[in-house]
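Peer 1: Quick one: sequence plus predicted model below, questions after.
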Amino acid sequence: MRLNEIRDNEGATKNRMRVGRGIGSGKGKTGGRGVKGQKARAGVSIKGFEGGQMPLHRRLPKRGFNPPNRKDLNEVNLGRIQTAVDAGKLDASAPVTVETLVAAGVLAKPRDGVKILGAGELTAKLTFQVAGASKSALEAIERAGGSVTVLGGDAEAAA
């Protein structure tokens, strides 16, 4: 075998279609564009065109950046958790998780996790296993003698 004998496999390549080269080519005259109208002309791009009416994508307002994979977290204040502990619905010795908060009636449904916020007073010593906590909540929990474990990520991203 020599370099000048190298060929591609039979049927692996096709000749490009030469449009507008006579009626015998099968793509002559209109060159596969149909007849007349804006779309038959060269250099036309009509994505989202509505016949002159303001297109739908321009009628609607722009609404910021919405990340497609963001987490839908429950937010709970420390005061609400302390109320549940005082009422006896939440066990202070067991770790506080999404499941225990739903069972105690603090949350309606688990969603993608829970983030603890710092509003309210916390006196009970609690161990939290949550998706996130604000800085003020972390300080208040540590002041009460408790601890926070952030699930599925680092503490800085959650805070």
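Peer 2: Thanks, I have the structure now. Residues are numbered from 1 along each chain as shown.
Peer 1: When you work out contacts or count neighbours from here on, use the C-alpha atoms and nothing else.
Peer 2: Fine.
Peer 1: neighbours around residue 79, how many?
Peer 2: Residues lying near residue 79 (other C-alpha atoms under 10 Å) number 16.
Peer 1: can you check residue 129 too?
Peer 2: Using other C-alpha under 10 Å, residue 129 has 19 other residues around it.
Peer 1: wait, doesn't it sit right on residue 115?
Peer 2: No - Residue 129 is not in contact with residue 115 according to C-alpha atoms under 8 Å; the separation is 9.9 Å.
Peer 1: anything in contact with each of these two?
Peer 2: By C-alpha atoms under 8 Å, 6 or more residues apart in numbering, residue 129 and residue 115 have no common neighbours.
Peer 1: Buried ones in stretch 79-89, by neighbour count?
Peer 2: Using 16 or more other C-alpha atoms under 10 Å as the test for burial, stretch 79-89 gives 79, 80, 81, 82, 83, 84, 85, 89.
Peer 1: Residue 84: which element?
Peer 2: Taking DSSP states H and E as the definition, residue 84 sits inside helix 78-86.
Peer 1: go on, residue 148?
Peer 2: Using DSSP H and E, residue 148 sits in strand 147-150.
Peer 1: Next: residue 115.
Peer 2: strand 114-117.
Peer 1: Tell me which other helices or strands that strand touches.
Peer 2: In terms of contacts (3 or more C-alpha pairs under 8 Å, 6 or more residues apart in numbering; DSSP states H and E), strand 114-117 is packed against strand 74-77, strand 127-130, strand 132-133, helix 135-143.
Peer 1: dropping in the other structure now:
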Amino acid sequence: MIPLTITSPTEAALWPEDLRRTAFLLDTTEEGCSGAGWAQSEHLASANLLSPVTPVTKTSFSLVGVSDGGSVSAAGALRRHGSSCACCVGRPVLVDRLLSLIQERARGRCAFFRHIALVVSPGQQCGVAQGLEISPFLENMFSLKVEQ
């Protein structure tokens, strides 16, 4: 299981350099965190992180071509399951991004990381942790920790 630490911008800034070099920084705060020293960093819009996505989004878990209604493109474009697939429809934005990170890591499409630092506003830490703990998609992939 990959360690997933839910942290605040202040706590993320205190992470030791050796841990940063092997961690993926996923920042959801409006002010943004510095990506300096991290294996890789990304900013994810924080609005409704755990609300279900109503449209089916492009993910790296896919079987159906996104643009052509079902055929698989030779270019290797991102694909998704059909429009009624239970694992694609209604999946929260954060869960969707975490799952696609696992796929990108496995396929070598991003820097290899050993840890994920999920940066949220201090008031959101417990709520985000609870939302991720109940996700059936993530239960066997991450070990959650909340930094206080």
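Peer 2: Happy to help now that I have it. What you see is a predicted model, and the numbers here were worked out from it, not measured in a lab.
Peer 1: TM-score them against each other, please.
Peer 2: Once superposed, the chains reach a TM-score of 0.28 (TM-score structural alignment, normalised by the length of structure 2), with 75 aligned residues with a C-alpha RMSD of 5.0 Å.
Peer 1: can you list the helices and strands packed on strand 114-117 of structure 1 in CSV and add distance to residue 156 of structure 1?
Peer 2: Shown next, in CSV, are those (distance: least, C-alpha to C-alpha, whole Å):
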stretch, distance to residue 156 of structure 1
strand 74-77, 17
strand 127-130, 13
strand 132-133, 9
helix 135-143, 9
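Peer 1: just these: most buried one?
Peer 2: Counting by mean count of other C-alpha atoms under 10 Å, strand 132-133 has the highest mean neighbour count of these, with a mean of 28.
Peer 1: helices or strands up against that strand?
Peer 2: Applying 3+ C-alpha pairs under 8 Å, 6+ apart, one finds that strand 132-133 of structure 1 makes contact with strand 114-117, helix 155-158.
Peer 1: looking at these, which is buried most?
Peer 2: Highest mean neighbour count among those (mean count of other C-alpha under 10 Å): strand 114-117, with a mean of 23.
Peer 1: For residue 129 of structure 2, which residues are in contact?
Peer 2: If a contact means C-alpha under 8 Å, 6+ apart, then residue 129 of structure 2 has 6, 144, 145, 146 as its contacts.
Peer 1: A strand includes the first one, no?
Peer 2: Read that as residue 6 of structure 2. Yes - counting by DSSP: H, G, I helix; E, B strand; the rest coil, residue 6 of structure 2 is found in a strand.
Peer 1: so what's residue 138 of structure 1 closest to, chain neighbours aside?
Peer 2: Closest residue to residue 138 of structure 1 apart from its sequence neighbours, by C-alpha to C-alpha, 6 or more residues apart in numbering: residue 148 at 7.1 Å.
Peer 1: my guess is that neighbour meets residue 128, correct?
Peer 2: Yes - using C-alpha under 8 Å, residue 148 of structure 1 is in contact with residue 128, at 4.7 Å.
Peer 1: measure stretch 127-140 of structure 1 end to end?
Peer 2: Start to finish, the residues bounding stretch 127-140 of structure 1 are 12 Å apart (C-alpha to C-alpha, to the nearest Å).
Peer 1: hang on, I meant stretch 84-98 of structure 1
Peer 2: Distance between the boundary residues of stretch 84-98 of structure 1 (C-alpha to C-alpha) amounts to 14 Å.
Peer 1: Quick check: residue 19 of structure 2 is in a helix.
Peer 2: Yes - according to three-state DSSP, residue 19 of structure 2 belongs to a helix.
Peer 1: Neighbours of it, how many?
Peer 2: Per other C-alpha under 10 Å, the neighbour tally for residue 19 of structure 2 reads 15.
Peer 1: any idea how far it lies from residue 3 of structure 2?
Peer 2: Relative to residue 3 of structure 2, residue 19 of structure 2 is positioned 12 Å away (C-alpha to C-alpha).
Peer 1: Next: residue 97 of structure 2.
Peer 2: Residue 97 of structure 2 sits 16 Å away from residue 3 of structure 2, going by C-alpha to C-alpha.
Peer 1: Which strands and helices lie in contact with the helix holding residue 84 of structure 1?
Peer 2: Here helix 78-86 of structure 1 touches no other helix or strand, going by 3+ C-alpha pairs under 8 Å, 6+ apart.
Peer 1: Skip ahead from it and say which helix or strand is next.
Peer 2: helix 98-104.
Peer 1: Show me which residues of that next one are buried.
Peer 2: Buried, per 16+ other C-alpha under 10 Å, within helix 98-104 of structure 1: 98, 100, 101, 104.
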